[in-house]
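Student: Dropping the sequence and predicted coords here.
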Amino acid sequence: MQKSKLFNKLLLLLLVLLFISGCGNKAEDYRITNQNKIILRLAETRSPNYPSSQGAKEFAKLVEQKSAGRIKVMVYDSGRLGDEISVIEQVQFGGIDLARVSVASLVRYSPKAKIMTLPYVFKNSVHMWQVLSGPVGNDLIESLLKEKITCLTWYEAGTQGFYNSKRPINSIDDIKGLKINAQQSQVSIDWYLYLGASLVSTKASDLYSALQVRSIDGVEDNIIAYYLSRHYEVAPFFTYDEHARIPDMIIASRGTMLHLSQNDRAIIEQAAKESAIKQKQAWYEMEKEVLKHLHDLGVNIVYTNYQSSESFLSAVEPIYNSFKKEDLATIVNLN
């Protein structure tokens, strides 16, 4: 009788161990199909025709080509896997393999990303790409690796402007009192507060209706996002001031990359770099087309640069002062 009870207990323990073992391997094995193919998921928050989505699709195509169909990247656009913050968290523990995210969303994981969100820290696009390909960009990549995030490549994300439903913004004083939905970076939040705006956090999917019913007056974003979201229908005043150039990244889960063979990692890395070339081209072409369409639609676009205005300098000074001078010098003084 005792032997029977002991046998039953041992059998139960064995079943429990087998169950736990099966659960433990499930997270890794879901990527391998019956045909020994590898399936990876890539999260993209923008719409299917957005330049970064086009870049992600090119990346997926190149991976499949270079692996002779053995590796497939499934692109989930339009935020189907969550917003950028939740996506990055899932990338960290391997729930999502790959993602396209803004550097602004990575500030909480690396303080080194914060300096890239400063207003007018980059003189122009050429200056930004010099910085990203140099020590500053490499330092950020290394710091993210410690957070289980692998940077595969940089994507173009244009310049930030802002648009509103009330009036043209001809000076910084015109921003005072506006209810703005700003980018979710502390630098952007601080800047708008210093300028006298009120900040209202709204989900991206709710922005159109929020502008329509005037629960918010304006939004900070780039001109392509403005056009594709059709926000010009409810907020016809766009300020093209290029106050921030915040690049995007294609990131990968460190766990996923380590799980792949060295050859497969090389395929993923090379495909990402090659996709960035097409993504930049798609961005520049679409930006030109969008500006033309908006002009034809009669949208009021104010082209300006606040860098030399006294109001701007006063607003941005405390933000710049929160950074070490030597850190700023590595970017600002780069020729």
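Tutor: Great, that's in hand.
Student: only C-alpha atoms for contact and neighbour calcs from this point on.
Tutor: Noted.
Student: Thought Met249 was touching Tyr155, still the case?
Tutor: Yes - shown here, Tyr155 and Met249 form a contact pair, counting by Cα atoms under 8 Å, at 5.5 Å.
Student: Alongside the first one, take a look at this:
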Amino acid sequence: MKNKLVWLLAFIAMIFNISCVRKKPDTEYVFTYAENHPKDYPTTLGAFEFAELVEEKSNGRIMIDVVYDGKLGDELSVIKQLKFGGIDFARASISPLSNEVSILNVLQMPYLYRDEEHMWNVLYSEIGEEILAEFEGSGIVPLSFYTAGARNFYNNVRPIENIKDLEGLKIRVQQSDLMKDMVKMLGAEPVAQEYSQVYASLQRGVIDGAENNIPSYISAMHFQYAKYYT
């Protein structure tokens, strides 16, 4: 299902230093950036680039410590830590963020965009600005939109060529009421899980499949137990 996955890079305005990064002589501030994906994942590489640019533009005064692989907790936990100052920056997906800012659910609807160009035109328009403005008072300040590709279904039972092929499949979804309702309406059984649980659940047969993008499908090796990617 070609539902564009839009990531939102967000940070808390409050400064709270829990970093273990090695400070340089001219460093005045060290901020923590949480990422739940592995070191070589596209969004993690983007985080490293962000950290390098901040250090360069601040002449070494500001350093960003990128903590990847979900070492600071799952996305729901990270968002809570953002709000209370335990983490300074994070890349968080729309589903868990929608618990804080409900208008984000609009961006999770399937078939919302014609293509990637259409998506960016929408997000960087007045519509996107209105959505970001809804964060005011939430304790989180949004910086930009992020994408890791379109979300699609994959499973270990059969190819999904039409909606009927989803019937009866146990599909992992993010911890979002909208995502659970959508999968249920398509005829499958939604199973809300943390991203880190998906591989083991596929391996043990707790779920038949999941919905995610190509980078996640490959980097987390979900393809080993879910060969049908639609």
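Tutor: Received it, and whenever you're ready, just let me know what you need. Just so you know, these numbers come straight off a predicted model, no measurement behind them.
Student: Please state their TM-score.
Tutor: Superposed pair, TM-score by TM-score structural alignment, normalised by the length of the second structure: 0.86. Supporting alignment: 213 aligned residues with a Cα RMSD of 2.0 Å.
Student: picking that back up, which of Tyr155 and Met249 of the first structure has more residues huddled nearby?
Tutor: For Tyr155 of the first structure versus Met249, neighbours defined as other Cα atoms under 10 Å are more numerous around Tyr155 (27 against 22).
Student: all helices of the first structure, in order?
Tutor: 2-29, 51-66, 84-93, 125-132, 135-145, 186-194, 207-212, 223-228, 254-259, 262-296, 310-321, 325-332 (DSSP state H).
Student: got TSV for those helices, with distance to Asp77 of the first structure and mean neighbour count too?
Tutor: As requested, these are exported to TSV (distance: least, Cα to Cα, whole Å; neighbours: other Cα atoms under 10 Å):
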stretch	distance to Asp77 of the first structure	mean neighbour count
helix 2-29	22	11
helix 51-66	7	22
helix 84-93	11	19
helix 125-132	25	16
helix 135-145	23	17
helix 186-194	25	18
helix 207-212	18	17
helix 223-228	14	19
helix 254-259	20	18
helix 262-296	15	17
helix 310-321	34	15
helix 325-332	33	14
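Student: Ok, which of the ones you listed comes nearest Leu118 of the first structure?
Tutor: helix 186-194 (6.3 Å; Cα to Cα).
Student: how about Tyr146 of the second structure, what's its partner in the first structure?
Tutor: For Tyr146 of the second structure, the aligned residue in the first structure is Tyr155 (criterion: TM-score structural alignment).
Student: ditto for Met182 of the second structure
Tutor: In the first structure, Met182 of the second structure lands on Trp191 (TM-score structural alignment).
Student: residues in contact with that match?
Tutor: In this structure, Trp191 of the first structure makes contact with Ala315, Val316, Ile319, judged by Cα atoms under 8 Å, 6 or more residues apart in numbering.
Student: Over to Gln81 of the second structure?
Tutor: The contact partners of Gln81 of the second structure, taken as Cα under 8 Å, 6+ apart, are Ile87.
Student: Let's see that with 10 Å instead.
Tutor: Ile12, Ala34, Leu72, Gly73, Glu75, Ile87, Asp88, Phe89, Ala90 (Cα atoms under 10 Å, 6 or more residues apart in numbering).
Student: Quick one: buried ones out of those residues?
Tutor: Ile12, Ala34, Leu72, Glu75, Ile87, Asp88, Phe89, Ala90 (16 or more other Cα atoms under 10 Å).
Student: could I get those as TSV with distance to Ile18 of the second structure?
Tutor: Below are those laid out as TSV (distance: Cα to Cα, whole Å):
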residue	distance to Ile18 of the second structure
Ile12	14
Ala34	11
Leu72	11
Glu75	18
Ile87	8
Asp88	9
Phe89	12
Ala90	14
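Student: now, the most widely separated pair of these?
Tutor: Ile12 and Leu72 (15.3 Å).
Student: ok, the closest residue to the match of Tyr146 of the second structure other than its chain neighbours - how many residues close by?
Tutor: Once flanking residues are discounted, Tyr155 of the first structure sits nearest to Asp248: 4.8 Å by Cα to Cα, 6 or more residues apart in numbering. Neighbours of Asp248 of the first structure under the rule other Cα under 10 Å: 20.
Student: Could you work out the most separated pair of the contacts of Gln81 of the second structure?
Tutor: Most distant of the contacts of Gln81 of the second structure, by Cα to Cα, are Ile12 and Gly73, 16.4 Å apart.
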